[in-house]
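Student: Dropping a prediction and its sequence here:
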Amino acid sequence: MAKQQAYNQRPGSDTLKKRTPRSESSGVLVLHKTLDILEAIKNTPGGLSLADLSRAVRMPKPTAYRITSTLESRGYLDRTTEGGYQVSRKLFELQRRTTDEQVIIRAAQPIMDRLVESCQETVNLGILDAGEVVVINTIESPQGIRMASKIGNRRYLHSTALGKVLLCGLPERELQRLIRVKGLPKLTPFTLTTVAGLKDELELIRERGYSIDNEENELNGRCLGAPIFGPYGRMVSALSISGPSFRMTVEHAHSLAPQLLEACRSITQSITS
């Protein structure tokens, strides 16, 4: 994965707006008030009415109303049958997911360190998020010419080793939905752009246990990926080894598969034990 990849550019990501000290402190104050409200509601069984909430956090009603209305519109608060506010399932899911990711990252870190030392190439840890693969941890190769990546990078699923592995863990209906929503855009001459071609590739990955990105996401880069499983055999993440194609030949990529698969088994065991 190269950091020059244009797909990472998000609207406004390359523009920095100058903030004044007053606007900065105002934003922090609103954040503090929002967190006060969430904590007060979360710590009160049955939720809180607007009046009770206003008293609990010592905040004027209009201010409390503006913040709770925003949180409700974003799905982080629900209304109780009495008209009060309670924390939504979305907030608990966000908390659970963040906790799950940290568990995976902690379990994977020492194993990723050893894998980079062994193979001398960049190792990435990724998860499925909103129809894309997101890098949640990365350790770059110590070599001068290497595949660069950074935490938070987003990539298409169909064109990356991490992504194709994660697609293998989806039910057929969800796979079809993602293809319909995200499409199969062509990023290089080698990208899989047909549903039939992608499905054949996923079947091959399931049979051998790992994926290969053969310059499908970007030219001159080759990767292999394998799955990490959580409780009950559910795929929760994927691990990849990436290198420049002049060094990471197809043959060399396949030769690294046993190391990658063993690393994934070790992470899976750490998570589930």
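Tutor: Great, that's in hand.
Student: CA atoms for contacts and neighbours, from now on please.
Tutor: Fine.
Student: what helix or strand is residue 106 on?
Tutor: Assignment of secondary structure by DSSP states H and E places residue 106 within helix 89-119.
Student: Next secondary structure element downstream of that helix?
Tutor: That would be, after helix 89-119 and using DSSP H and E, strand 122-129.
Student: Check which helices and strands that next one sits against.
Tutor: helix 89-119, strand 132-139, helix 161-168, strand 235-244 (3 or more Cα pairs under 8 Å, 6 or more residues apart in numbering; DSSP states H and E).
Student: so which of these comes closest to residue 183?
Tutor: Smallest distance to residue 183 across the helices and strands packed on strand 122-129 (Cα to Cα): 11.5 Å, for strand 132-139.
Student: try it against this one:
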Amino acid sequence: MIQSVERAMEILEILKGSPKGMGVSEIANQLGVAKSTAHRLLMTLESGSYVRKVGKDSLYCLGLKFLEMNQVVVDSLNVVEIARPHLEKLSKESGEIVHLVMLDGNELLYIDKVENSSTIRIYSQIGKRAALYCTGVGKAILAKYDEEQLDDYINHNSFHKYTEYTLTTPEELKTTLKEVRNNGFAFDNQEHEIGIRCVAAAVFDSSRKAKYGISITGPVSRMIDQHLETYIPKLTETADNISRQLGYRK
């Protein structure tokens, strides 16, 4: 019985690498078993929708059951739990506050925050909301919108001037987002709160959507360009690592 389970798992691994499908004889050869044995295993897997036949040659490929299973796995992922060790490492390396946010409609929701002894008190709190256009994480996410999505966002949101540095026109926002796309990261240069600067990057989920973002945030006196040169590679690497753990594949 155990050997049959092992062989069934081997079949699934073989088919995972053959998206166009494989015939019974080819599968049997790779398994090193008789064609009748491979056929019996495939029939069992087919009855559970783990494999299916495709094309006029009735080649076997992975079944639709895996779509269902994939969604269950994705739904069970806890982004805060996954991201937390990465955020702690990034905060320790930078010495600044590190945020994790989630896109919720046309706003950001702060879902985690890592501080250390040298950080200062700022606006953000877990559970608080913020606008996209005036935050680093918001702009990092907006930069991943296509033209239609961006226009829809602009048409349904007003631009409140939080500080003298806040972007307040669609033209300013679009120009800034072009820079974000080219760079792969975004800044908040005192646009939401005077004295506070941050650099941010988008985080993707398994559907290849930028649903999350992370940022390094600190006072302008410490978030100077020479420090940011060392922070930015760590930030983008952290965002990539979290994205991969959430199932994102380029």
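Tutor: Received, thanks. Everything numeric here is computed off the predicted structure, so don't read it as measured data.
Student: Would you give the TM-score for this superposition?
Tutor: Here the TM-score for the pair of chains, by TM-score structural alignment, normalised by the length of structure 2, is 0.65; 177 aligned residues with a Cα RMSD of 2.2 Å.
Student: In CSV, list the helices and strands packed on strand 122-129 of structure 1 along with distance to residue 202 of structure 1 and mean neighbour count.
Tutor: What follows is those, written out as CSV (distance: least, Cα to Cα, whole Å; neighbours: other Cα atoms under 10 Å):
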stretch, distance to residue 202 of structure 1, mean neighbour count
helix 89-119, 24, 15
strand 132-139, 16, 22
helix 161-168, 6, 27
strand 235-244, 14, 26
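Student: so how far is residue 116 of structure 2 from the corresponding residue of structure 2 for residue 122 of structure 1?
Tutor: Taking TM-score structural alignment, residue 122 of structure 1 has residue 97 as its aligned residue in structure 2. Plainly put, residue 97 of structure 2 is 7 Å away from residue 116 of structure 2 if you go by Cα to Cα, to the nearest Å.
Student: where do the contact lists of those two overlap?
Tutor: When contacts are counted by Cα atoms under 8 Å, 6 or more residues apart in numbering, residue 97 of structure 2 and residue 116 are jointly contacted by residue 91.
Student: So if I had to pick from the two, which one is more boxed in?
Tutor: Neighbour count, other Cα atoms under 10 Å: between residue 97 of structure 2 and residue 116, residue 97 has more, with 27 against 13.
Student: Stretch 137-148 of structure 2: end-to-end distance?
Tutor: Terminal residues of stretch 137-148 of structure 2 are spaced 20 Å apart (Cα to Cα).
Student: Could you tell me where the strand or helix carrying residue 33 of structure 1 falls in structure 2?
Tutor: Following DSSP H and E, the helix or strand that holds residue 33 of structure 1 is helix 21-42. Mapped onto structure 2 using TM-score structural alignment, helix 21-42 of structure 1 spans no residues at all.
Student: Give the buried residues for that helix.
Tutor: For helix 21-42 of structure 1, a neighbour-count test (16 or more other Cα atoms under 10 Å) marks 33, 34, 36, 37, 38, 40, 41, 42 as buried.
Student: that older thread, I'd like to know which elements the helix holding residue 106 of structure 1 is packed against.
Tutor: Applying 3+ Cα pairs under 8 Å, 6+ apart, one finds that helix 89-119 of structure 1 contacts strand 122-129, strand 132-139, helix 257-272.
Student: Where does stretch 14-27 of structure 2 end up in structure 1?
Tutor: So stretch 14-27 of structure 2 sits over no part of structure 1, by TM-score structural alignment.
Student: To clarify, my last question referred to stretch 155-163 of structure 2.
Tutor: By TM-score structural alignment, stretch 155-163 of structure 2 lines up with residues 180-188 in structure 1.
Student: Can you get me the start-to-end distance on the matching stretch?
Tutor: Stretch 180-188 of structure 1: ends 20 Å apart by Cα to Cα.
Student: before we move on, what about stretch 207-223 of structure 2?
Tutor: OK, stretch 207-223 of structure 2 end separation, Cα to Cα: 33 Å.
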